[in-house]
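**Q** Fold the following, please.
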Amino acid sequence: MSQSADQGTGAGAGTAVAVTGVGLVTPAGADEHSFWERLCSGHSTARRRPELAGLPVDFACPVDSLDLDEAVGGRSVWRMARFVKLAVVAARQAVTDAHLDPAVWDGGRVGVVLGVGVGGVSVLVDNAAKLAASGPEAVSPLLVPMMIPNAAAGEVAIALKAGGPSLAPATACASGATAIAVARDLLLGGSCDVVVAGGAESVLTPLVVTAFARMGALSTRTADPAGASRPFAADRDGFVLGEGAAMLVLERADAARARGGRARALLTGAGSSTDAHHPTAPAPDGRGAERAVRAALDQAGWAPGEVGHVNAHGTSTPLNDAMETALISRLFPHRPPVTAPKGVIGHTLAAAGAIEAVATVLTLERSLIPPIANLDALPEAFPLDCVMKEPRRQRVERAVSHSFGFGGHNVALAFQRA
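**A** Got it, this is the predicted structure:
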């Protein structure tokens, strides 16, 4: 996934993968245009949620701009948990954007790689309550296929008639980025001609929110939910939980050109590593994460100084943002502009890396870098060029997107203007 036989040969040697379609459903919008407009506004989507009332943290970043049942349509919707519905909607958008038609493509050459960290936890919790209250007969016979994390990959494959490899990597908050890295390998290894890849997550339940709050991961800024997610700010105190999905259609660049497809950007490298340090805390010096970034740069054939933009993981937690600052300032002393979408959309866990990959593609396309929400000034100890207050108009040729997850998982994706 991170380093292969083509490492270091670069896009010019035929290792480039084209992003030919994108689709997403996020707290900032259920299509790329509304998502991009809200992301560039720098205004958070966090707000109080009635189902979280009375908890130590009663706010989150939900997806509520569309009726998911209506968007999915058909009779199959009744067997899908919420995270699966998000994934199906995003995948359909991406395939439509790529101008591909599942009714006529060779489905055996189409793969699906969809990262999910948790799965249908709300379905599990609901059925556990039914079991306790009413006994075994109250438990749904669909509980298992609705709650398992790979349900999203399976349902997307069914919806798209994709008969190639269908995989569900689980690397916590790096899962969406891991899926994109795996998809690249499937394409360059010749296993697939098209891969629909990304991530999905929906865990805005009292149990999960409470669990994250109990471990001290969430912001407790309950008096100001919209100001709670503040990546790289001196007074950051934790992340805000979000939900969503994003999917990218990936093809070998030469094959995409041959069919007349539009390359929105090129995925020229992907790197992964593990901190091997702690179950939840990142290695403070960022050396593990640096290995992932350097592997992505090696695959792309870039020197660090050629990177023109960093889409940071930027969780708004004290430990992550300090580690990522150390990594960026050490590896990129030329100070490329940095953004962090979680200030607007919160932390969507397994979906984050995929949503941020789409944001990176849009930055390359539109020569516009979104600002980091709620960041007015950097701490003196953070020598970064963070985009603040308003979007920055700047042509970017090459960018990297960082994703890190519990368990010490690190993934970096290198994207280039098409």
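**Q** Could you use CA atoms for every contact and neighbour count after this?
**A** Noted.
**Q** Pull out the buried positions in the helix or strand harbouring Ala322.
**A** Take DSSP states H and E as the rule and Ala322 turns out to sit in helix 318-331. By neighbour count on 16 or more other Cα atoms under 10 Å, the buried set for helix 318-331 is 318, 320-330.
**Q** Apart from its neighbours in sequence, what residue is nearest Cys267?
**A** Just to correct that, residue 267 is Leu rather than Cys. Closest residue to Leu267 apart from its sequence neighbours, by Cα to Cα, 6 or more residues apart in numbering: Phe415 at 4.6 Å.
**Q** I have a second one here; can you model it like the first so I can compare?
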Amino acid sequence: MKKCSFRLFPPAMGVMPYLWLIYWLMPVYYLFKLSHTSWEALFGLSLILIFQVAYRQSYWEQGARLLLWVTIEIAIIMTLAIHWDPNFLYVGFFTTAAIGNLRSKKMMLGAVAFLLVAFISTPFFSSNDYDVIGQLGAELALFVTLAIVPFGMRAARRYREMNLQIKDANMQIERLTKQEERQRIARDLHDTLGHTLSMISLKGQLAGKYVTRDPERAVQELKEIEEAARKALTQMRNLVSDMHMVNLQEELLGARQIAEAADIKLEVHGDIEAVQRQHSSLTCTILAMCLRECMTNVVKHSGASRCVITFTDTGTATQLEVADNGKWAHDQERKTEAIRQGHGLFGMRQRLELVEGILDMDPNAATGTIVTVTVPRIVSGNIALSGGGA
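**A** So this is what the prediction gives:
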């Protein structure tokens, strides 16, 4: 079934347009009080309803159409003020708010001038006894306020639009920065490691050819391969050191804070310091980013009241397990949708590929959902990629 897209007011305006509607309780009360017949009251109520339609449309239209709705509002207010009571002119605050939505400054100035001329002349045509001269001070204050409100509304609208533009610009800058960083890393990998690895591949082929024909040459090629491998390792470490690293302990502190804010009881098990000693800065950064993504999913999507983070050393690898007792474990439809959308799982898998890590998600656990991240401890001969040392 297609959802209804009708909205009374634009979402960006918040609740203020709805709160302003409460102000109409008093005018409606006086409308019935001042009407002499039920038909007169019904006619006045019809005008107010038409005014509400114009008030609603003034938030959605622009240009000539908005001016048309503003003109309708002014005509209705003048009718109410002339036939019932000039104090209905105070309803003009609704119209000035609509005028403030005009993007054209010339149109806005023209609409303000038209409103002031119409409202200033209205009391002189009132069918009721109304002391125009005696009420001059109050009327003057009203007209000055009505003239100022559109400019205040215009300034507020432009402030909101500027904030949105700044937000969009910041997002664009962040996106371009990330794209540039990815391109820089790709260039560095191609320019530095690409050449070295190509040389290792060629020398490996040469060593294979010389194993039987010229063993001494084969040994020399193997030594050069070892030197090239060490050079590649150094280049990789230099690239990694230039990347933005995330501290695992700081990320764990952030996890505690976000869990506390979401009223989730968080438990942490395992030796974090040992994990940082056993793994390189790159691996710890990837673990920290996976932990961040897992906690974001727990807080945003699971509806859990308890979460357990566990670091386990298996001897050859380190496992990060994030388990929650979220309600979605018992909601098949919600669970299936969560898995389909991924909730950042694809990005986590991409990061883990850099360190040959594995991601496993068990949404069918009896007590909730369990996400397990496994990263190996890489050791090759006398060269150990743990803690960044050789």
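**Q** Superposed, what's their TM-score?
**A** Once superposed, chain against chain, the TM-score is 0.23 (TM-score structural alignment, normalised by the length of the second structure); 143 aligned residues with a Cα RMSD of 6.7 Å.
**Q** isn't there a strand covering the residue nearest to Leu267 of the first structure?
**A** Yes. According to DSSP: H, G, I helix; E, B strand; the rest coil, Phe415 of the first structure belongs to a strand.
**Q** Would you mind listing the residues in contact with it?
**A** Going by Cα atoms under 8 Å, 6 or more residues apart in numbering, Phe415 of the first structure touches 265-269, 360-361, 398-401.
**Q** Counting by contacts, list what the helix holding Ala322 of the first structure packs against.
**A** Counting contacts by 3 or more Cα pairs under 8 Å, 6 or more residues apart in numbering; DSSP states H and E, helix 318-331 of the first structure packs against helix 287-300.
**Q** Mind giving me the packing neighbours of the helix it packs on?
**A** strand 265-274, helix 318-331, strand 398-405, strand 409-417.
**Q** one more time with 7 Å, if that's ok
**A** Under the contact criterion of 3 or more Cα pairs under 7 Å, 6 or more residues apart in numbering; DSSP states H and E, the helices and strands touching helix 287-300 of the first structure comprise strand 265-274, strand 409-417.
**Q** how about Met247 of the first structure, secondary structure?
**A** Put simply, Met247 of the first structure is strand when judged by three-state DSSP.
**Q** Please look at it and Val89 and confirm they touch.
**A** No. Using Cα atoms under 7 Å, Met247 of the first structure is not in contact with Val89, being 9.3 Å away.
**Q** between the two, which one's more packed in?
**A** Taking other Cα atoms under 10 Å, Met247 of the first structure and Val89 do not tie; Met247 has more neighbours (36 against 25).
**Q** quick one: contacts for that one?
**A** Neighbour list for Met247 of the first structure: 22-24, 90-91, 94, 196-199, 354 [criterion: Cα atoms under 7 Å, 6 or more residues apart in numbering].
**Q** Write a ChimeraX command that selects only the buried members of those.
**A** Buried subset of the contacts of Met247 of the first structure, written as a ChimeraX selection, criterion 16+ other Cα under 10 Å:
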select :22,23,24,90,91,94,196,197,198,199,354
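**Q** What about the contacts of Met247 of the first structure, which are in helices?
**A** Counting by DSSP state H, the part of the contacts of Met247 of the first structure found in helices is 90-91, 94, 354.
**Q** Can you name the element that comes right after the helix or strand containing Gln276 of the second structure?
**A** Using DSSP H and E, the element containing Gln276 of the second structure is helix 272-278. Next along the chain after helix 272-278 of the second structure, taking DSSP H and E as the criterion, comes helix 281-297.
**Q** Which of the residues in that following helix are classified as buried?
**A** For helix 281-297 of the second structure, using 16+ other Cα under 10 Å, the buried residues are 281-297.
**Q** Could you report the distance from Arg184 of the first structure to Glu251 of the first structure?
**A** According to Cα to Cα, to the nearest Å, Arg184 of the first structure and Glu251 of the first structure sit 8 Å apart.
**Q** who's more crowded, the two?
**A** Per other Cα under 10 Å, whichever of Arg184 of the first structure and Glu251 has more neighbours is Glu251, with 31 against 28.
**Q** Are we agreed that the more buried one is in a strand?
**A** Yes. Counting by three-state DSSP, Glu251 of the first structure is part of a strand.
**Q** so who does it touch?
**A** For Glu251 of the first structure, the contacting residues are 17-19, 187, 193-195, by Cα under 7 Å, 6+ apart.
**Q** one more time with 6 Å
**A** Contacts of Glu251 of the first structure were listed using Cα atoms under 6 Å, 6 or more residues apart in numbering, and they are 17-18, 194.
**Q** Serialize the residues you listed to CSV and add fields for distance to Val113 of the first structure.
**A** Output for the contacts of Glu251 of the first structure, formatted as CSV (distance: Cα to Cα, whole Å):
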residue, distance to Val113 of the first structure
Val17, 15
Ala18, 16
Val194, 11
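**Q** Met361 of the second structure in helix, strand or coil?
**A** strand.
**Q** and it, how many residues sit next to it?
**A** 16.
**Q** And for Lys130 of the first structure?
**A** Neighbours of Lys130 of the first structure using other Cα under 10 Å come to 16.
**Q** Leu207 of the first structure too?
**A** The tally of other residues near Leu207 of the first structure (other Cα under 10 Å) stands at 15.
**Q** Check Val208 of the first structure too.
**A** 15.
**Q** tell me which residues of the helix or strand hosting it are tucked away?
**A** Taking DSSP H and E as the definition, Val208 of the first structure sits inside helix 206-214. Neighbour counts using 16+ other Cα under 10 Å place 206, 209-210, 212-213 of helix 206-214 of the first structure among the buried residues.
**Q** Quick one: these as TSV, columns for distance to Arg48 of the first structure too.
**A** What follows is those, written out as TSV (distance: Cα to Cα, whole Å):
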residue	distance to Arg48 of the first structure
Pro206	13
Val209	12
Thr210	14
Phe212	16
Ala213	15
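**Q** Now flag whichever of those residues is closest to Ala289 of the first structure.
**A** Phe212 (22.9 Å; Cα to Cα).
**Q** quick revisit: narrow the contacts of Glu251 of the first structure to those in strands?
**A** Among the contacts of Glu251 of the first structure, the ones falling in strands (DSSP state E) are 17-18, 194.
**Q** Now the buried members of these.
**A** Here, 16+ other Cα under 10 Å leaves 17-18, 194 buried among those.
**Q** Can you get me the centre-to-centre distance for the helix holding Gln276 of the second structure and its chain?
**A** 34 Å (Cα atoms, centre = their mean, to the nearest Å).
**Q** Check which residues of it are buried.
**A** 275-276, 278.
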